[in-house]
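[1] Fold the following for me, if possible:
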Amino acid sequence: MIYATRQSVKAANDYLQDIENKIEYQITHNPEFSNIYITNQTFNLPDPFNFIDVPIKSIIIRKHPLDKTLYLTAILNPKFIHELQFNTQETTPYIRMQYYIGQSKKISKSCYSNLPSIYLPKYCSTVKQYSYSNN
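    Next comes the predicted model:
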């Protein structure tokens, strides 16, 4: 496992904070949504190795009908898939974020909290952790 450098973590933190702010806004204004599409957005997706800027073409937010988990998928191109999953269960809420670079490189970020899920995005923004793997 290759741990992130301080520079790559900061770039990823800034990127994630922007995403989380948009998601928090959508959840606040659409508490019962099933599908939300955010299109024509461009984010700078930091490649941890080369810092390649990748424009995100569209974002799909889905809420699972049974477990109320929120799924965010950003469509980049066939080689770049970005997923951000919110587990909104009050017992062990967490955010898991990962995106793939090519076919082999993966970045995963998890944040666990016993706080109510409504506070999770803000809480996680202070305790972000990233790991790099080839799994």
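
[2] Please count neighbours and contacts with C-alpha atoms only from this point.
    OK.

[3] Residue 18 - how many residues pack around it?
    Close neighbours of residue 18, defined as other CA atoms under 10 Å, add up to 12.

[4] Is it in a helix, a strand, or coil?
    What DSSP: H, G, I helix; E, B strand; the rest coil gives for residue 18 is helix.

[5] cool, residue 24 as well?
    Residue 24 is classified as helix under three-state DSSP.

[6] can I assume it is in contact with residue 121?
    Yes - between residue 24 and residue 121 there is a contact under CA atoms under 8 Å: 7.4 Å.

[7] Pull up the gap between residue 86 and residue 7, please.
    According to CA to CA, to the nearest Å, residue 86 and residue 7 sit 26 Å apart.

[8] who has more neighbours, these two?
    Between residue 86 and residue 7, counting by other CA under 10 Å, residue 86 is the more crowded of the two (21 against 10).

[9] May I ask which helix or strand encompasses that one?
    Assigned by DSSP states H and E, residue 86 belongs to strand 80-87.

[10] ditto for residue 122
    Short version, using DSSP H and E: residue 122 is in helix 120-124.

[11] What segments of this structure are helices?
    6-29, 120-124 (DSSP state H).

[12] Now show me the structure for the sequence below, then we'll compare the two:
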Amino acid sequence: MQIKRDDLHGPEIAAMLEAHLKDFEPHSPPESRHALDLDGLRRPEVHFYTAWEDNELLGCGAFKRLDDTHAEIKSMRTDPNHLRKGVARAILAHLIEEARAAGLQRLSLETGPMAHFAPARALYEAFGFTYCEPFGSYREDPYSVFMTRRL
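    As a prediction, this is how the structure comes out:
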């Protein structure tokens, strides 16, 4: 598996991110969905990475700088054909290392509290993320939980 910084211009990543956004529709109302679209992910404060094997897109993930020391994990997604193969684990480990290399001191994230998001929460917990209060511009929301980790 090769993980690389991505410019978000390939058709494969556009399709994966469209599926990512659609995946939230049955689980939370529009005002409680915080995933970024392609334009949001192309902003300079976002570091976006994709995982590939034999020219096949396996998954993606990003971090968005909130300030000089704090960033938010965004757009973690594994292609459904590659679940339970360590893709998300490899991407998250890569994001943590890239965030450290960028001088960040903390990573935080927002995800859902519903059963659908339990595997994601378990992954973050396994990497040392703990539950926290809303950060940045987030507010309390019954459709969100927040997690953080010091680097």
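
[13] Overlay them and tell me the TM-score.
    Overlay of the two chains. TM-score (TM-score structural alignment, normalised by the length of the first structure): 0.32; 66 aligned residues with a CA RMSD of 4.7 Å.

[14] hmm, back to that, dump the helices of the first structure to TSV, plus distance to residue 132 of the first structure.
    Listed next are those as TSV, based on distance: least, CA to CA, whole Å:
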stretch	distance to residue 132 of the first structure
helix 6-29	11
helix 120-124	19
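
[15] Out of those helices, which is the most enclosed?
    helix 120-124 (a mean of 18; mean count of other CA atoms under 10 Å).

[16] And that helix, what does it pack against?
    The contact analysis (3 or more CA pairs under 8 Å, 6 or more residues apart in numbering; DSSP states H and E) places helix 120-124 of the first structure against strand 94-101.

[17] Okay, angle between the strand it packs on and strand 80-87 too, please.
    For strand 94-101 of the first structure against strand 80-87, the angle by axes from the mean of the first three to the mean of the last three CA atoms, to 10 degrees is 170 degrees.

[18] tilt between the strand holding residue 86 of the first structure and helix 6-29?
    60 degrees.

[19] in strand 80-87 of the first structure, what's buried?
    80, 81, 82, 83, 84, 85, 86, 87 (16 or more other CA atoms under 10 Å).

[20] Nearest to residue 107 of the first structure among these?
    residue 82 (9.7 Å; CA to CA).

[21] Surely the closest one is in contact with residue 71?
    No - between residue 82 of the first structure and residue 71 there is no contact under CA under 8 Å: 10.7 Å.

[22] how about the strands in the second structure?
    2-5, 46-53, 56-65, 70-78, 106-111, 130-132, 145-150 (DSSP state E).

[23] nearest to residue 17 of the second structure, of those?
    strand 70-78 (7.7 Å).

[24] Tell me how many other residues crowd residue 99 of the first structure.
    Residues near residue 99 of the first structure, counting by other CA under 10 Å, number 19.

[25] ok, the nearest residue to it once chain neighbours are set aside - contacts?
    Nearest in space to residue 99 of the first structure, with sequence neighbours left out and distances taken as CA to CA, 6 or more residues apart in numbering, is residue 82 at 4.2 Å. By CA atoms under 8 Å, 6 or more residues apart in numbering, residue 82 of the first structure lies in contact with 73, 74, 75, 76, 97, 98, 99, 100.

[26] Next up, the contacts around the last one.
    Residue 100 of the first structure makes contacts with 79, 80, 81, 82, 106, 107, as judged by CA under 8 Å, 6+ apart.

[27] quick one: it from residue 28 of the first structure, how far?
    29 Å.

[28] Residue 133 of the first structure touches residue 109, doesn't it?
    No - in this structure residue 133 of the first structure lies outside contact range of residue 109 using CA under 8 Å: 11.3 Å.

[29] Would you mind telling me which of the two has more residues around it?
    Neighbours around residue 133 of the first structure and residue 109, counted as other CA under 10 Å, are more numerous at residue 109. The numbers are 16 against 12.
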